[in-house]
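# show me how the following folds:
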Amino acid sequence: MHKLRHICFALLSLSFAASTHADETRYISDDLTTYIHSGPGNQFRIVGTLNSGEQVALLGVNDSTNYGQIRDGKGRTAWIPLDQLSDQPSLRVKVPSLEQQVQTLTQKLATIDADWNRRTADMQKKVAENDSTLQGLRNENQGLKDQLTVARKKADADAVQLDDKQRAIIMQWFLYGGGVAGVGLILGLLLPHIIPRRKRDNRWMN
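So this is what the prediction gives:
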């Protein structure tokens, strides 16, 4: 009877300790497959096993035995040493998440690489177009320079021809003026001899 009272008191204490903790998510450590017990100690009956990485809910803690009361994914309630629980997701949970992140990052990198290649191609195309436009402007500028050189040579030739024509006209006027002066001089010399002779001839006839 006395022993039964102690057992009831211990169960009440355990129940009280378990009720003071809210449910918390924990994970079975990655490096083991652990046994779960019906009570907070290895002296209690084993009621099953949990594989490493499984997620469980921590219902309470027995500080005296350092055991925690858990509920697994199958709905079983049992006890397990606290050192076999972790508050971080196990590799069993992390690996698929990490693989998904790697896949997502790989896709982003592929997209970035494709976008970078597209932008590079666009820039190269624009540079080539600008080079072509620049070369066209250079060719046009050189053509204008050539036309200007030809025009200047033609203008110089026209100026030379104009000078020759002006000299020819001046020479023609000079010759014409000299001719007129010469004719006038001759007439001036001849007329005095011609006119008086006629007058004398007329006077004898009268």
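# okay, CA-based contacts and neighbour counts for the rest of this
Noted.
# what are the boundaries of the strands in this protein?
With DSSP state E as the criterion, the chain has strands at 24-28, 34-37, 46-50, 55-62, 67-71, 77-81, 85-86.
# reformat the ones you listed as CSV; add mean neighbour count.
Below are those laid out as CSV (neighbours: other Cα atoms under 10 Å):
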stretch, mean neighbour count
strand 24-28, 20
strand 34-37, 20
strand 46-50, 14
strand 55-62, 23
strand 67-71, 24
strand 77-81, 23
strand 85-86, 20
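# could you dump those into a markdown table and include distance to Leu12?
Written out in a markdown table, the entries for these read as follows (distance: least, Cα to Cα, whole Å):
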| stretch | distance to Leu12 |
| --- | --- |
| strand 24-28 | 22 |
| strand 34-37 | 18 |
| strand 46-50 | 21 |
| strand 55-62 | 12 |
| strand 67-71 | 14 |
| strand 77-81 | 16 |
| strand 85-86 | 24 |
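# this one as well, want them side by side:
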Amino acid sequence: MTALRLIACTLILLAAGASAQARTMYVDDTLSITMRSGEGTQFRILKSDLTSGTRLDLVRASDSGYSLVRTPDGVEGWVLSRYLTDSPIARDRLVRANRELEDARKQLAELRQELAETKAERDTLASSESSLESRTQNLSSELAQIKEISANALSLDRRNSELQEENQRLRNDVEVLTAEKERLETKSESDFMLLGAGLVLLGIILALIIPLLKPSKKADNWA
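A predicted model of the protein is given here:
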């Protein structure tokens, strides 16, 4: 069992070393080639359907014109070296080129879409900038109007204060004139009462004097 294990480990290591040293090769532009168990047509055919573009791992090349290769599914065999190439065949290169071209077209479409979106954003920003400029102008005009109104308000406030002071002065004058009028009215009433009293007194005096001025009957008789 130990010997078998040792042999198995040796084979695994050899296979791993061969796999590490293997180089990727491709079946050349030939319709199909045959893989055999040895270096010659007399050996058994392992695969007869290795078509153009099949990827193979080159294990070892021989001077006999054959190369030991491994298929993707792990089968090892010998094929003619002249049917191998170290680069993909034209068909595969064309497929890859078409795929790369399609990717490039997709990237171009995406870039065009991004460019269109960028232009739309630029137009939107330009419109926003124009709107902001218009708004700024409107705000500047409104600010000028507010300043003018504020100046007018200050002027009106000063005028209002002046009018209030003038009104107060007029009220004071009215109060003075009212007091003077009341004083004059009181004086007129007093003078009228004095005049009335004087007339009454004069009437009393006349009433006393007039009888004295009349001639008496005795005096008439003497005459």
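# structure 1: which residue goes with Ser128 of structure 2?
With TM-score structural alignment as the criterion, the equivalent of Ser128 of structure 2 in structure 1 is Asn130.
# so how far is Leu191 of structure 1 from that match?
89 Å (Cα to Cα, to the nearest Å).
# what do you get for Ala10 of structure 1?
When Cα to Cα is applied, the distance between Ala10 of structure 1 and Leu191 of structure 1 equals 177 Å.
# centre-most residue in structure 1?
Arg119 (5.7 Å; Cα atoms, centre = their mean).
# any idea how many residues pack against Gly77 of structure 2?
Under the neighbour criterion other Cα atoms under 10 Å, Gly77 of structure 2 is assigned a count of 22.
# and the helix or strand harbouring it, what does it pack against?
In this structure, Gly77 of structure 2 sits in strand 76-80 according to DSSP states H and E. In this structure, strand 76-80 of structure 2 packs against strand 32-36, strand 66-70, with contacts taken as 3 or more Cα pairs under 8 Å, 6 or more residues apart in numbering; DSSP states H and E.
# can you state the direction angle for the longest helix seen in structure 1 and strand 24-28?
Scanning structure 1 for the longest helix, with DSSP state H as the assignment, gives helix 91-205. The directions of helix 91-205 of structure 1 and strand 24-28 differ by 100 degrees, with axes from the mean of the first three to the mean of the last three Cα atoms, to 10 degrees as the criterion.
# mean deviation of helix 91-205 of structure 1 from structure 2?
Its matched residues in structure 2 lie on average 2.5 Å from helix 91-205 of structure 1 after superposition (mean Cα distance after the TM-score superposition for structure 1).
# that helix versus strand 55-62: what angle between them?
Taking the same axes, to 10 degrees, helix 91-205 of structure 1 and strand 55-62 form an angle of 130 degrees between their directions.
# tell me the helices and strands packed up against helix 91-205 of structure 1.
Contacts defined by 3+ Cα pairs under 8 Å, 6+ apart place helix 91-205 of structure 1 against no helix or strand at all.
# Ala90 of structure 2 versus the equivalent of Gln161 of structure 1 over in structure 2, what's the distance?
For Gln161 of structure 1, the aligned position in structure 2 is occupied by Arg159, per TM-score structural alignment. Taken as Cα to Cα, the spacing of Arg159 of structure 2 relative to Ala90 of structure 2 amounts to 100 Å.
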